[in-house]
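1. Could you work out the structure for the sequence below:
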Amino acid sequence: MGSSVVDVDVRLGVVLAALTALAAVSGRLSGLGEDRAVLVAAARATVQLAVVSAVLLIVVDSLWLSAAFVLLMVTVATATAAGRITGLPLRSPGAGPRLAAAALPVVGGAAPVVGLVLASGTVPLRGTAVIPIAGIVIGGAMSATSLAGRRLRDELNRRHGEVEAALALGLPPRDSVLLVARPVAGTALIPPLDQTRTVGLVTLPGAFVGVLLGGGSPLEAGAAQLLVLIGLLAAEVLAVWAVTELVARGRVLPVPR
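-> The predicted structure is shown next:
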């Protein structure tokens, strides 16, 4: 296998096809109804990663092209988060304001973390380092935004009477929504908190393994993974905070006034 995590040969194709089939069949037999979604996701991931791998061969040698690629990642993350929060397709009316609102927690969560890491010199300012770090942090901010926003939407729909009761008692709209929103939004941080708490005891995440396979020492691998985990946690807390405030102020979802 050498220094690679996997051997890129026919065996990889067979295993990927088998794993996709396992997930799709399980989705059908379980009654979850996600078999088609699994097939589409697997196909998209295959095509996208093939294209991205080819593009990165060119992009990583230029810091400007790397920055443009990071901007593309932010754009896709924003569109994904906006759809998850509102439950509306991208082409539906009012897409512009929804995207602008969803961009705030994604960028607000990722930018301070990536900026601090790069400004400190901890990660070298070159494409091969900037793109992976930015991608990990942007992805974490997107996931936190999507999860918190979707849970807030469901909870506000289910408990809208409590918000209206708080309004009737004279509380401002923002405070009325936050009474319901804050406890629910906090549950979006359970996955990153659990991942950070159990690292090394349950799993050895990708950054740790990648540094080891790249020839780094276990100490270097641990340091890299710690940087990623703490950075992700910071980005996701900021993202959840931002999307909660946006929802409470009626910038993302309609709330009682």
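2. make it CA atoms for all contacts and neighbour counts henceforth
-> Fine.
3. Please identify which helix or strand holds residue 122.
-> If you go by DSSP states H and E, residue 122 is not part of any helix or strand.
4. Next: residue 242.
-> For residue 242, the host element (DSSP H and E) is helix 218-248.
5. list the helices and strands that helix packs on?
-> Other helices and strands packing on helix 218-248, by 3 or more CA pairs under 8 Å, 6 or more residues apart in numbering; DSSP states H and E, are helix 95-120, helix 127-158, helix 173-186, helix 190-198, helix 206-213.
6. Could you name the residue of this structure that is farthest from its center?
-> Going by CA atoms, centre = their mean, the residue of the chain most distant from its centre is residue 169, 37.5 Å out.
7. Go through the helices and strands packed on helix 218-248 and pick out the most buried.
-> With neighbours defined as mean count of other CA atoms under 10 Å, the helices and strands packed on helix 218-248 peak in mean count at helix 127-158, which reaches a mean of 22.
8. angle of that helix against helix 173-186?
-> Comparing the axes of helix 127-158 and helix 173-186 via axes from the mean of the first three to the mean of the last three CA atoms, to 10 degrees yields an angle of 120 degrees.
9. Which helix or strand lies directly C-terminal to helix 127-158?
-> helix 160-168.
10. And the helix holding residue 242, what's buried?
-> Neighbour-count burial for helix 218-248 flags 221-222, 224-229, 231-248 (criterion: 16 or more other CA atoms under 10 Å).
11. Here is the second sequence; please produce its structure so I can put it next to the first one:
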Amino acid sequence: MLDFNSHFHLSMDWDWLFEFLKGMVKPVAALTVVLLAVLLSFMQNLGLEKEMIYSIFRAFLQLSIIGFVLQFIFNQDNSGWIVLAYLFMVSVAGYTAGQRAKHVPRGKYVAGVSILAGTTLTMFVLVVLNVFPFTPRYIIPVAGMMVGNAMTVTGVTMKRLRDDIKLQMSLVETALALGATPRQTTLEQVKRALVISLSPVLDNAKTVGLISLPGAMTGLIMGGASPLEAIQLQIVVMNMLIGASTVSSIMSTYLCWPAFFTKAYQLETKVFSSD
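-> Just a heads-up that it's a prediction; the model follows:
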């Protein structure tokens, strides 16, 4: 039989689960708006009902799992867990961005390395300047925001660059025939791809606080922080997102454009033959 102390510790061990289930009441109640969306989809014959239900179920499952994982990592006094979590996020982001630019040779590798370079450099600067302490509670959420934005920008950059070169193949081939290097012939396409991919990030920075309150700022305010403290963190977040996204997108162009050409400085036609 268990003595009193053992029973007490066992009860304490399960308190976190009871608190978690109690806290899930409101998220479950919020499913009402999803059911409304499902009903509207059905009434309009959109055929999105199954995808909506699957998406929200997957989000619930993923967030619940990552919540337990983060709770475990936050309780560990080991920086190795930070690196492991960060590399996992970069791997998933690289795969996802590579899927968007699936016609770019070694797209997943290029995206992964680009995201790793951009976010690592940005994170290193923030830690060195003591903007954030190197602890799981700060680094993992911050890294997640940077990796997510870098993933989106990198995927768009790679896809757009490849599509633009395909649309202007004759112009590129003419420039190559006149003696231009591959980098010179695709300079305008690279610029266009970067401008298009980075524009949403820059537009978001221009309108932040005017149209909507970003997630980090909203979370702090709802958590009890003063608006002034919230905007200080949000300014840091916007700066790091622009920095990481810019480095990652530029890096992706340098890594992927050589695959568009042969060693003889000719277009690699098989890269542009499929869609």
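12. so which of the helices and strands packed on helix 218-248 of the first structure gets nearest residue 51 of the first structure?
-> Residue 51 of the first structure sits nearest to helix 127-158 of all those, at 15.4 Å, using CA to CA.
13. quick one: the closest one aligns where in the second structure?
-> The aligned range for helix 127-158 of the first structure in the second structure is 136-167, by TM-score structural alignment.
14. related to what we said a few turns ago, what's the counterpart of the residue farthest from the centre of the first structure in the second structure?
-> Residue 169 of the first structure maps onto residue 178 in the second structure, by TM-score structural alignment.
15. can you tell me how far that match sits from residue 268 of the second structure?
-> Distance of residue 178 of the second structure to residue 268 of the second structure, given as CA to CA, to the nearest Å: 18 Å.
16. just residue 214 of the second structure next, same as before
-> Distance, residue 214 of the second structure to residue 268 of the second structure, using CA to CA: 43 Å.
17. before we move on, what about residue 39 of the second structure?
-> Residue 39 of the second structure sits 49 Å away from residue 268 of the second structure, going by CA to CA.
18. Residue 162 of the second structure now?
-> When distance is defined by CA to CA, residue 162 of the second structure is 11 Å away from residue 268 of the second structure.
19. what sits in contact with each of the two?
-> residue 260 (CA atoms under 8 Å, 6 or more residues apart in numbering).
20. shouldn't residue 148 of the first structure be in contact with residue 243?
-> Yes - between residue 148 of the first structure and residue 243 there is a contact under CA atoms under 8 Å: 7.3 Å.
21. Show me what residue 30 of the second structure lines up with in the first structure.
-> Using TM-score structural alignment as the criterion, residue 30 of the second structure maps onto residue 12 of the first structure.
22. Its match: which element?
-> Secondary structure (DSSP H and E) places residue 12 of the first structure in helix 10-29.
23. Remind me what that helix packs against, helices and strands.
-> Where contact means 3+ CA pairs under 8 Å, 6+ apart, helix 10-29 of the first structure is packed against helix 35-59.
24. which helices and strands sit right next to the helix or strand following the helix it packs on?
-> Sequence order places helix 63-86 as the next helix or strand after helix 35-59 of the first structure, per DSSP H and E. The contact analysis (3+ CA pairs under 8 Å, 6+ apart) places helix 63-86 of the first structure against helix 35-59, helix 95-120, helix 127-158.
25. quick one on the thing from earlier: how close does the residue nearest to the match of residue 30 of the second structure when sequence neighbours are not counted get to residue 16 of the first structure?
-> What sits nearest to residue 12 of the first structure in space, not counting adjacent residues and going by CA to CA, 6 or more residues apart in numbering, is residue 6, at 7.8 Å. The gap separating residue 6 of the first structure from residue 16 of the first structure is 12 Å, by CA to CA.
26. residue contacts, residue 81 of the second structure?
-> 73, 136.
27. just to revisit the earlier point, need the residues that contact the helix holding residue 12 of the first structure.
-> For helix 10-29 of the first structure, the external contacting residues (CA under 8 Å, 6+ apart) are 6, 33-36, 38-39, 42.
28. which of these sit farthest apart?
-> 6 and 33, at 31.2 Å, using CA to CA across the contacts of helix 10-29 of the first structure.
29. quick one: which of these two has more around it?
-> Taking neighbours as other CA atoms under 10 Å, residue 6 of the first structure and residue 33 compare with residue 33 leading, 14 against 10.
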